[in-house]
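Novice: One predicted model, sequence on top.
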Amino acid sequence: MSSEIPNIDDVMSITDPGENNRDSHLWGDRLMVNLANIVAWIFPILMVAIVTQVFIRKAGFNQAWLDDAQWWMYGFAMLTGFGYAITTESHVRVDILHQNYSTRRKARIEVFAHGWLLLPFMALMTDILTHYAFASIKAGEGSDSPNGLHMLYLLKTSLPILFTVAIIASWAAMCRHLKKLGVDSGLAKIIGAFPFVWFVAERAIFYVLWWYLRVTNPDLNPRRIIREPLVEHTILMGLGLTLLLLIAAYLRSRSAKKG
């Protein structure tokens, strides 16, 4: 038998992935891990709910609220697991290639993947799901079944919230990999997540202008606000704001080097 002592990181990545490389974790990483550790308790509750439903259905009783509860728990837990996989790097990727890359090459790939691919997608989804949740709240959406769970809007409201937490986790992961490349400045972070920063800047400008027109023109149909000249060029405005942030970060970086 081999007497070789297993690597502690290999053991931790199996028994508790959230503790793997904890020393390098940022506050966003710990937020995601702590939330996931709490939400993980949903799974044993979910298993009990599934088994209970099987037995009572066989006995001739069907509880629609229990069916709804299973979907609620599963959806909430799985979306939390999405952010947890980002933090612990346990998500699926082409490991047959990735595992043989150097540390710096892996870091460059991760920065691009998080900043230019994943973060923009999650920002877009958060924006869409916020409207989706608001519409559900406004309609007081509930279950299709008379004895189901009738506050479905609560589950739908959790979607943009959990996507926001996943954004924080992905941003923290990108920052960790930037540190591995030796570039941890604000300038590097903006460049590393340029499409994401641009999208957030554009959305911030859009909503500020939208509410400005909504408040100053109460008689204007909300559906027509997006056709107003003031909000027609928010994409270019967002790009301009992003470039200003880049310039400010660059000047700050130069000032820090001189100091």
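Specialist: On my side now, so go ahead. Residues are numbered from 1 along each chain as shown.
Novice: contacts and neighbour counts: CA atoms only from here.
Specialist: Noted.
Novice: List the contacts of stretch 144-157.
Specialist: Stretch 144-157 is contacted from outside by 63-69, 72, 76, 129-130, 132-134, 136-137, 140-143, using CA atoms under 8 Å, 6 or more residues apart in numbering.
Novice: can you tell me which of the residues you listed are in helices?
Specialist: Cross-referencing the contacts of stretch 144-157 against helices under DSSP state H gives 64-69, 72, 76, 129-130, 132-134, 136-137.
Novice: Narrow those to those that are buried.
Specialist: 64, 66, 68-69, 72, 76, 129-130, 132-133, 136-137 (16 or more other CA atoms under 10 Å).
Novice: In TSV, list the residues you listed along with distance to F199.
Specialist: TSV is the format used below for these (distance: CA to CA, whole Å):
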residue	distance to F199
A64	41
L66	40
D68	35
A69	35
W72	30
F76	26
L129	15
T130	15
Y132	19
A133	20
S136	25
I137	26
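Novice: With respect to E202, which of the residues you listed is nearest?
Specialist: T130 (16.1 Å; CA to CA).
Novice: wouldn't that closest one be in contact with P160 here?
Specialist: Yes. Contact criterion CA atoms under 8 Å: T130 and P160 qualify, at 5.6 Å.
Novice: ok, and here's another one to check against it:
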Amino acid sequence: MGSLLALSRFIDRINEFLGRNVAWLILAAVLISAGNATIRKVFDMSSNAWLEVQWYLFGTVFLIAAAYTLQKNEHIRIDFFSNMLTKRTRDWIDLVCHIIFLLPFTILITYLSLPWVLKSINSGEISANAGGLVLWPAKIMVLIGFSLLTLQGVSEIIKRWAIITGILDDPAETHDNPPAVEEMLSATPKVHGK
């Protein structure tokens, strides 16, 4: 079990690094959006390429940060019902649902997206919009995002089993971890005088 927990920690480190750093693409998308809107209003010019870049950036953040969201237990769930259950029952539900629902879905999407991405790369597929961009960078994010989510699912299964069997303490129970957004905000440097 020690080697599986080491694998889990490795996967967690990768997804935490990516999840924290990909968030900066939201700022880039906002700046591009504001610049594009300003140019369109002031100079009466527009470009589909700039619109597509915004979609690519947002899609990349969504897909790459999904694994980080799962790792931080910030994904959507029905807390009203799950809070009525015991901690042990919730752990078993997480374990079983990750095995039965999450992994088969993410593995299937990863498997199906590989030929889709390769076909797009090989054909040099371009957006149908006038002045549009090549599509494979956006499509490859689907493959990467679901691959990372599959790996994080494996990590969560390992950790959940270790928690259920008593090998590992549940970090959510032993520490008062702030939600992921608050954690990221607390890591940003403070400006003097504020």
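Specialist: Noted; the coordinates are in hand. Keep in mind the model is a prediction, meaning the values are calculated, not measured.
Novice: quick one: contacts for the residue positioned nearest the centre of structure 1?
Specialist: Centroid-nearest residue in structure 1: A166, 2.2 Å away (criterion: CA atoms, centre = their mean). A166 of structure 1 makes contacts with 32, 80, 82-84, 86, 122, as judged by CA under 8 Å, 6+ apart.
Novice: Let me have those residues in JSON lines, adding neighbour count and secondary structure as columns.
Specialist: JSON lines is the format used below for the contacts of A166 of structure 1 (neighbours: other CA atoms under 10 Å; DSSP: H, G, I helix; E, B strand; the rest coil):
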{"residue": "M32", "neighbour count": "26", "secondary structure": "helix"}
{"residue": "T80", "neighbour count": "23", "secondary structure": "helix"}
{"residue": "F82", "neighbour count": "17", "secondary structure": "helix"}
{"residue": "G83", "neighbour count": "26", "secondary structure": "helix"}
{"residue": "Y84", "neighbour count": "28", "secondary structure": "helix"}
{"residue": "I86", "neighbour count": "21", "secondary structure": "helix"}
{"residue": "M122", "neighbour count": "18", "secondary structure": "helix"}
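Novice: from the residues you listed, which is closest to W41 of structure 1?
Specialist: Nearest member of the contacts of A166 of structure 1 to W41 of structure 1, counting by CA to CA, is T80, at 11.9 Å.
Novice: what do we get in structure 2 for that closest one?
Specialist: By TM-score structural alignment, T80 of structure 1 lines up with I64 in structure 2.
Novice: Check which helix or strand the nearest residue to that match once chain neighbours are set aside maps to.
Specialist: Leaving aside its chain neighbours, I64 of structure 2 sits nearest to G145 (4.8 Å; criterion: CA to CA, 6 or more residues apart in numbering). Taking DSSP states H and E as the definition, G145 of structure 2 sits inside helix 136-164.
Novice: how far does the next helix or strand after that helix sit from the chain's center?
Specialist: Scanning forward in sequence from helix 136-164 of structure 2 by DSSP H and E, the next helix or strand is helix 171-174. Relative to its chain's centre, helix 171-174 of structure 2 lies at 22 Å (CA atoms, centre = their mean, to the nearest Å).
Novice: mind listing what's buried in helix 171-174 of structure 2?
Specialist: So, applying 16+ other CA under 10 Å, helix 171-174 of structure 2 has no buried residues.
Novice: Output the residue interval of structure 1 matched by that helix.
Specialist: So helix 171-174 of structure 2 is aligned with nothing, judged by TM-score structural alignment.
Novice: after the helix or strand where V197 of structure 1 lies comes which helix or strand?
Specialist: If you go by DSSP H and E, V197 of structure 1 is part of helix 194-216. Tracing the chain past helix 194-216 of structure 1, the next element assigned as helix or strand by DSSP H and E is helix 234-258.
Novice: Residues in contact with that next one: which ones?
Specialist: 185-187, 190-191, 194, 197-203, 205-206.
Novice: Next one: the aligned partner of the residue nearest to I64 of structure 2 in structure 1 from R254 of structure 1, what distance?
Specialist: Aligned counterpart of G145 of structure 2 in structure 1: L162 (TM-score structural alignment). From L162 of structure 1 across to R254 of structure 1, the span is 37 Å (CA to CA, to the nearest Å).
Novice: Comparing these two, which residue is more hemmed in?
Specialist: Ranked by neighbour count (other CA atoms under 10 Å), L162 of structure 1 and R254 place L162 first, with 20 against 11.
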